[in-house]
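Q: quick one: sequence and predicted model below, then my questions.
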Amino acid sequence: MEPLGTVIILMIICISCLVFLAVRSRTPENAKLLPPGPTPLPIVGNALQLKINNLAQVLQEFSEKYGSVFTMYFGAERVVVLHGYDAVKEALIDHGDEFAARGHLPLADDFNKGLGIIFSNGEAWKQLRRFALSTLRNFGMGKKSIEERIQEEAQFLREKFQDTQEKPLDPTYLFSCALSNVICAIVFGKRYDYNDKKFLSMMSLMNENFQVLSSSWGQEKGNSASHFTIENLAISTVDLFVAGTETTSTTLRYGIMTLLKYPEIQEKVHEEIDRVIGRSRSPCMADRGEMPYTDAVIHEIQRFISLIPLSLPHAVLKDTRFRQYVIPKGTTIYPILTSVLHDNKEFPNPKEFDPGHFLHKDGTFRKSDYFMPFSAGKRICVGEGLARMEIFLFLTTILQNFTLKSIVDPKDIDLTPVMSSIGNCPRPYQLCIVPR
């Protein structure tokens, strides 16, 4: 058996070397000008060096060694990582056209097939994005009509919370239903009851999809000239539901969890709500300018949780000169949003939750160019305005009417994500919702 074992090991080494040489032989000549990076292994690339539950830390260590622009291999796929505000801004904003393409994401590619808004490219993406933005505006995004719709849904959510009678609950599906109903109102012109079985099934599938994409498993007809085919429009609608439901509901769920850990911050928000809004009317967007502390808390929630830490992948569609490097055509680009949101010069103690990151010393709200939870440049989230409105109105409505209490000691609440890759997923938790 011993000679056989030696032969098998030698065969594995030989095959690995052949695969490595084959990959190198297909590497374009201009790859010599690629940014530096960790040495990849045959077949698996740098995958064994990555820690799915602490990916940001690994990438931080790579950036310290190789610089703010470096090359990695996810399996056989070459990717260039942009780490830090300067590199991300320079690529996505200063060189927005060159970095506007969408990169590959295997599970999404299998489903979307390059269709829809999020994962399309070229003229199809331009037309569908333009159509989505104009349609959302026509249906009220950014206007009083959609604000009223969100306020109405926030009251339905308040009633559901009231019905819990202070018993422990997991808020996941209530948030998903509430946020999805806003999209339903825009796309279908109607809302659904929170107990509707088909509606709940859809919420469950979207929640599951977000978790799968964030796990290690996720890193695996008419006029023919028109991009407005039935299939394309259907996938675009799915894109709106996924982007408009799961990301915002997860932000709210993570935000509530954070307020459970820091009840003193929750109390300060209560005080500002009572002073500015009171208890007799619903919160409205006009209140936000008079509520700097609440606005700072909401910004800090989004900064702290860094919901989409790597951003969705970008790509370059031609050989692209960037700084002193040349990035070959077809290379996937990952602008690391966490590296911007957790920049320790802009946000002292970035791993600590501190609303002071968005407040001046006199208590007024402090804006920051480093606030990029929705990405930046030409691929910035289509629904950013809607999401900002939803987060403010839902959170203030909840805190206007309820005190949120943890069922465990707040010190024992773990805010680190249960998994972290494309998305940061909060750990499951329960809370008691007590009327004020």
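A: That came through, no problem.

Q: switch to C-alpha atoms for all contacts and neighbour counts from now on
A: Will do.

Q: would you map the strands across the chain?
A: Under the criterion DSSP state E, strands of the chain are mapped to 69-74, 77-83, 101-102, 314-315, 320-322, 325-327, 332-336, 402-406, 419-420, 424-425, 431-435.

Q: this is the comparison structure:
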Amino acid sequence: MVSWLIIGAATVAFLFYHMYWKRRNLPPGPMPLPLFGNLHNIVFNLPGYSCHTKWHKEYNGVYTYWIGTLPIVSVSDYQLMQETFVKDGDTYTGRKRFDWLSDEFRGGNYGVIETDGPMWREQRRFSLHTLRDFGFGRNIMEEKILDEVREMTAKLRVDLGATGSAPKIDLAGYLDICVGSIINAILFGYRFEGEKLAEFYDMKEMLDNHMRLAGRPEMLLIMTLPWLRHFPPFSWAYHQAMIVNRNKMWDFFGRQVSEHERDFDPTVEPTDYCQAFLKEIYRRKEAGEDEGNFHTKQLFSHCIDLWIAGMETTITTLRWGMLHMIHNSDIQAKIHAEIDENITSDREIQMSDKNILPYTMAAVNEMQRTANILAQNLLHKTTRDTTINGYKIPEGTACAPQICAVLLNPEIFPQPERFDPTRFLNADGSPKKVDELVPFSLGKRQCLGESLARMELFLVFANLLRKFKLSISPGEEPPSLKGQMGVTVQPFSYKCCIEARR
């Protein structure tokens, strides 16, 4: 009898803690399961958009949901995001990270994406300054992108053959090499061609697998309950797979850094990011300054961050954009007509052409909105006690501006599942600024490569459609618009019919 009373009391205490006590001081949200949190909600609604749009309505734009044992205060109302992550930006510059994962994947707390505090501010400032020196947002960077666009379209024309048409082409490979070569040239000074192509394809396949693996519910559970990684099936199905991916990354990036160290000449002006970082290390040593956060471990992680972020998000967005062009032949035809009317010479479309191609630019904006590649935004962490919409939030709490819910909000974007460029046009056809288009997040931790990504998206999208027409492969159903769950939401692989236009 006594044992049953003890079991009953323990059960009541267990449920009381998980259903009320641990949640009592946080904004309301969906009921979490013990240990699993709200992962079951996401699993049954992959990739998770519908969960956040539902919770947005139920809890008026701010709610707490749980990934395993981790509570996340999510802000899904755009105006409230402005009040918190923008106007009170310093409070949300922290990064919620998992130390065991940083140790295993990076060898410590390094890089720029997963760091915070003075180290993050210093490294972000250095990155922005260095990338501006290499032409971010200026004509020099535009010309580098256009060089890769020329290579991509020329290769595609060759592969189409004498007929100028092919029924089943996988565009992903062409986009991968184009965007991958851009970021690799910035970081390490070379593009992917010849014998380097095999190296790139191996890395890109690994990256795709890793991004899908790292965003799976099982991996999210391991992040908050790290002891699970020692037990099957978590150990061999997820943790070991992550280690295999890590080793490939360490091999590739370690080799790049080592080769740059071997060839480093402090008297030569840097021509890539890795050289610029090594020169800063050299400058500090020569000046007798403390190296601080400027050392090869930091450079190694920094390059991983910039390489992955600079390639994955842009490629994934472009793949979604081309998929929507296949599904919306009428929109594609309007883009073709606008380009043909306004670009009459053989030159490539440039950034200065945006004003005479408003419908094309609107389609690029809609591509970013519908791609909506972050079903779960990266986690911030409060740097001090604060208040969100009347709720007291203690220092160290994981928070996120839930941009996926904004991009799918029917009050802002009616019929949000439709691909409709006119959302970004005024009645007279001129460009319409929509503040709620926030694919690069917002606040002090928004994407530092935003200017490069915006330039790439427009130049690749517009020039590809100028020269080619995309359609459904004969006799086949349109490719699926369903996304794959991961750190980013990727479309499933697809092939299409491509015809040369000029």
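A: Good, I have the coordinates. Not measured: the values here are computed from a predicted model.

Q: what does the superposition give as a TM-score?
A: The TM-score (TM-score structural alignment, normalised by the length of the first structure) is 0.90; 425 aligned residues with a C-alpha RMSD of 2.7 Å.

Q: hang on, the earlier thing: how about the strands of the first structure, which one is nearest residue 275 of the first structure?
A: strand 402-406 (15.7 Å; C-alpha to C-alpha).

Q: matching residues in the second structure for that closest one?
A: Mapped onto the second structure using TM-score structural alignment, strand 402-406 of the first structure spans residues 468-472.

Q: contacts only, for the nearest residue in space to residue 485 of the second structure that is not next to it in sequence.
A: Distances taken as C-alpha to C-alpha, 6 or more residues apart in numbering place residue 47 nearest to residue 485 of the second structure, at 4.8 Å, with adjacent residues excluded. Shown in contact with residue 47 of the second structure (C-alpha atoms under 8 Å, 6 or more residues apart in numbering): 375, 483-486, 489.

Q: the second structure: matching residues for stretch 82-95 of the first structure?
A: With TM-score structural alignment as the criterion, stretch 82-95 of the first structure aligns to 75-88.

Q: and that stretch, what's buried?
A: 75-78, 80-81, 84-86 (16 or more other C-alpha atoms under 10 Å).

Q: looking at the residues you listed, which is nearest residue 463 of the second structure?
A: Set against residue 463 of the second structure, the nearest of those by C-alpha to C-alpha is residue 78 (32.8 Å).

Q: do you know how far the closest one is from residue 144 of the second structure?
A: Separation of residue 78 of the second structure from residue 144 of the second structure (C-alpha to C-alpha, to the nearest Å) stands at 35 Å.

Q: if I pick residue 404 of the first structure, what's in contact with it?
A: Listed by C-alpha under 8 Å, 6+ apart, the contact set of residue 404 of the first structure reads 256, 259-260, 431-434.

Q: kindly report the same for residue 414 of the first structure.
A: Contacts of residue 414 of the first structure (C-alpha under 8 Å, 6+ apart): residue 427.

Q: could you pull out the helices for the first structure?
A: 2-25, 55-66, 85-89, 106-112, 122-138, 144-163, 172-187, 197-213, 230-241, 247-261, 263-276, 292-305, 337-341, 384-401 (DSSP state H).

Q: and the fifth one against the second structure, how far off on average?
A: Read that as helix 122-138 of the first structure. Following the fit onto the second structure, the mean deviation recorded for helix 122-138 of the first structure is 0.5 Å by mean C-alpha distance after the TM-score superposition for the first structure.

Q: that helix corresponds to what range in the second structure?
A: Using TM-score structural alignment, helix 122-138 of the first structure pairs with 117-133 in the second structure.

Q: identify all contacting residues around that stretch.
A: Stretch 117-133 of the second structure is touched from outside by 93-94, 111-112, 273, 276, 293, 448, with contacts defined as C-alpha under 8 Å, 6+ apart.

Q: closest to residue 160 of the second structure among the residues you listed?
A: Of all the contacts of stretch 117-133 of the second structure, residue 160 of the second structure sits closest to residue 273, with 35.9 Å by C-alpha to C-alpha.

Q: so the closest one touches residue 190, yeah?
A: No: Residue 273 of the second structure is beyond contact range of residue 190, at 11.6 Å (criterion: C-alpha atoms under 8 Å).

Q: quick one, which of the two is more surrounded?
A: Legend: neighbour count by other C-alpha atoms under 10 Å for residue 273 of the second structure and residue 190, higher for residue 273 (24 against 14).
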